[in-house]
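Asker: Pasting a predicted model and its sequence here:
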Amino acid sequence: MFTFHFPFLEFTEFRCRRALLPCLLLGGVAQAAAPDPLGPLEGVRQFMATFTPDPAERSLLAYARRERLDWAATQNLFAAQVHDAPNHYLEWRGHSGLDPAGQTFTVVRAATFLRSGQALLVLTREWCAAGRCESRTTFAWQGPGGWKSVPEGSVIPLIRDADFAAGSVPACLRGVTLGVQYVPARQGTALHALPLVPAAAQQRCESAGVNMTTATRPLRLNWTPSVGKFRR
């Protein structure tokens, strides 16, 4: 079910010789067949073609775009890659010491959710450096009509800060605007929304003895093909 890709030329050549099957090498990554036009791999490729990273984004995808790397070189930045084609899911992990801030670890998660000959791509980039993590999520429709980014609000239901509270909102979080990180499920058609607490508020909560893992909760959003949106 899962395909693990190790972007190293030696491993790829060994696998081709053992299998006695023709392999197409693209920058050291073996591509056995054309990607699914509705799959996440094709979605990420099309995303990279027009991606203009925010100056604050330090993910490896942002680095690849700023350095104008081609598609094969971009994939080779990630030492561990999981492609789960039947479940329309991929996950890439890699790290780099090229950032002035020091070592940066990136996790890319992408999934496509099908609807009538097209698919909604959910692409999340999470990067961590110096003990602090940030993330960005892109939503886009892909299919025969092309690839088009869409606003979060067009496919995600309204989520209020209070929705993340596991009980009563602790004093250290009152009036605090939370961020949201979206994580697609490895299997199925769910999307998890995780609360992101600003660093200053998190420090206040820790000083007050508030355990954030019990004070907040993730939300599960379910893909609804009939309307092309997620619902709670």
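Answerer: Okay, I see it. Residues are numbered from 1 along each chain as shown.

Asker: drop to CA atoms for contacts and neighbour counts, all remaining ones
Answerer: Will do.

Asker: give the contact list for His88.
Answerer: 39-40, 111-113 (C-alpha atoms under 8 Å, 6 or more residues apart in numbering).

Asker: Sitting in strands, which of those residues do you find?
Answerer: Residues of those located in strands (DSSP state E): 111-113.

Asker: Closest one of those to Gly179?
Answerer: Ala111 (20.8 Å; C-alpha to C-alpha).

Asker: Relative to Asn76, how far out is that closest one?
Answerer: 20 Å (C-alpha to C-alpha, to the nearest Å).

Asker: who has more neighbours, those two?
Answerer: Shown here are Ala111 and Asn76; by other C-alpha atoms under 10 Å, Ala111 has more neighbours (31 against 20).

Asker: Not counting residues beside it along the chain, what's closest to the more buried one?
Answerer: Tyr89 (4.4 Å; C-alpha to C-alpha, 6 or more residues apart in numbering).

Asker: Which residues are in contact with the closest residue to Thr104 other than its chain neighbours?
Answerer: Setting aside the residues directly before and after it, Thr104 is nearest to Ala129 in space (C-alpha to C-alpha, 6+ apart), at 4.8 Å. For Ala129, the contacting residues are 101-105, by C-alpha under 8 Å, 6+ apart.

Asker: Against that first model, consider the following:
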Amino acid sequence: MLRPTHALMALLGSAALAAAPPAPLPDSALLGGLRSFLGTFTPTPGETSLLAYARTEALDWTAFQNLFSMQVTDTRARYLDWRGHTAMPTGSVFTTLRAATYPAGARTLLVVNREWCTAGSCQTRTVFGWLDGGRPGTMTMSAVKDATVIPLIRDADFFAGPVPPCLKGVALTVTYVPAWQGSTLAALAVAPRAAQQTCAQAGITPEAATRPLKLTWSPSTSKFRKGW
């Protein structure tokens, strides 16, 4: 799965990432929620992300944080972006971890997106979960399906113009990436590997042929809605 990059920074905002690993941060609703997520995290088969490594090695919270050499954590904006890499027999693997919280009355939705890349190929997963009202250090997360908080999105929504021949009739998957500002979420279309290869042979980049969708959080309905 190729890494989706088109127009993404415009949606997520830009930031200078610190070069040195920061000291572990105290828990907040955001960090407490992430810590709860990690407590029940199960890697996908064959996953090589830093999250999978931490689970395999049974690392504690502090050791997990120290795996990421570049970190942005904005607890006031309820957003974090951590990045790190590890050496594997197949080459270096780069992991990007993004998370954000979205309050809705007494409840808070946590969205965690992880992406791991090696040799120019990336895989990504997004998890949604409601956090309980406990203190940050004792929070629990109840995972929910994306359809319970995401509006219906059709493949046609990702195309502003004609669909390239290499993508006609192709079922797209969607990855959701938390945004730094504005209580929003970016929905990105991802083409299957076979379709990516077909498009590449035709000189077409699927990421350039599709557009990201901006989803805005609605606390009153506890769901995201489409639209700018």
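Answerer: Received it, and whenever you're ready, just let me know what you need. Keep in mind it's a predicted model, so treat the numbers as computed, not measured.

Asker: What's the match for the residue nearest to Thr104 of the first structure in the second structure?
Answerer: With TM-score structural alignment as the criterion, Ala129 of the first structure lines up with Thr118 in the second structure.

Asker: any idea which helix is longest in the second structure?
Answerer: helix 29-39 (DSSP state H).

Asker: which residues in the second structure form helices?
Answerer: 8-12, 29-39, 50-56, 61-65, 193-201, 206-209.

Asker: Quick check: which of those helices is nearest to Val177 of the second structure?
Answerer: Nearest of the helices of the second structure to Val177 of the second structure, taken as C-alpha to C-alpha: helix 8-12 at 8.3 Å.

Asker: Can you state the residues of the first structure onto which that closest one aligns?
Answerer: Against the first structure, helix 8-12 of the second structure falls on no residues (TM-score structural alignment).

Asker: nearest residue to the residue positioned nearest the centre of the first structure other than its sequence neighbours?
Answerer: With distances taken as C-alpha atoms, centre = their mean, Thr124 lies nearest the centre of the first structure, 2.4 Å away. Of all residues not flanking Thr124 of the first structure in the chain, Thr137 sits nearest, at 4.3 Å (C-alpha to C-alpha, 6+ apart).

Asker: Find the nearest non-adjacent residue to Ala208 of the first structure, please.
Answerer: Per C-alpha to C-alpha, 6+ apart, closest to Ala208 of the first structure is Cys172, 7.7 Å.

Asker: contacting residues for that neighbour?
Answerer: Taking C-alpha under 8 Å, 6+ apart as the test, what Cys172 of the first structure contacts is 201, 204-205, 208.

Asker: Aligned to it, what sits in the second structure?
Answerer: In the second structure, Cys172 of the first structure lands on Cys166 (TM-score structural alignment).

Asker: Could you check how far that match is from Val190 of the second structure?
Answerer: 13 Å.

Asker: now swap in Asp27 of the second structure and tell me
Answerer: Asp27 of the second structure is 33 Å from Val190 of the second structure, by C-alpha to C-alpha.

Asker: Which one's more surrounded, those two?
Answerer: Legend: neighbour count by other C-alpha under 10 Å for Asp27 of the second structure and Val190, higher for Val190 (21 against 15).

Asker: who touches the alignment partner in the first structure of the more buried one in this structure?
Answerer: Here Val190 of the second structure is matched to Leu196 in the first structure, going by TM-score structural alignment. Applying C-alpha under 8 Å, 6+ apart to Leu196 of the first structure gives the contacts 178-181.

Asker: Please repeat the previous calculation with a cut-off of 6 Å.
Answerer: 178-180 (C-alpha atoms under 6 Å, 6 or more residues apart in numbering).

Asker: quick one: which of the residues you listed is nearest Ala85 of the first structure?
Answerer: For the contacts of Leu196 of the first structure, the nearest to Ala85 of the first structure is Val180 (26.6 Å; C-alpha to C-alpha).

Asker: from what I can see that closest one touches Pro195, true?
Answerer: Yes. At 4.9 Å, Val180 of the first structure counts as touching Pro195 under the criterion of C-alpha atoms under 6 Å.
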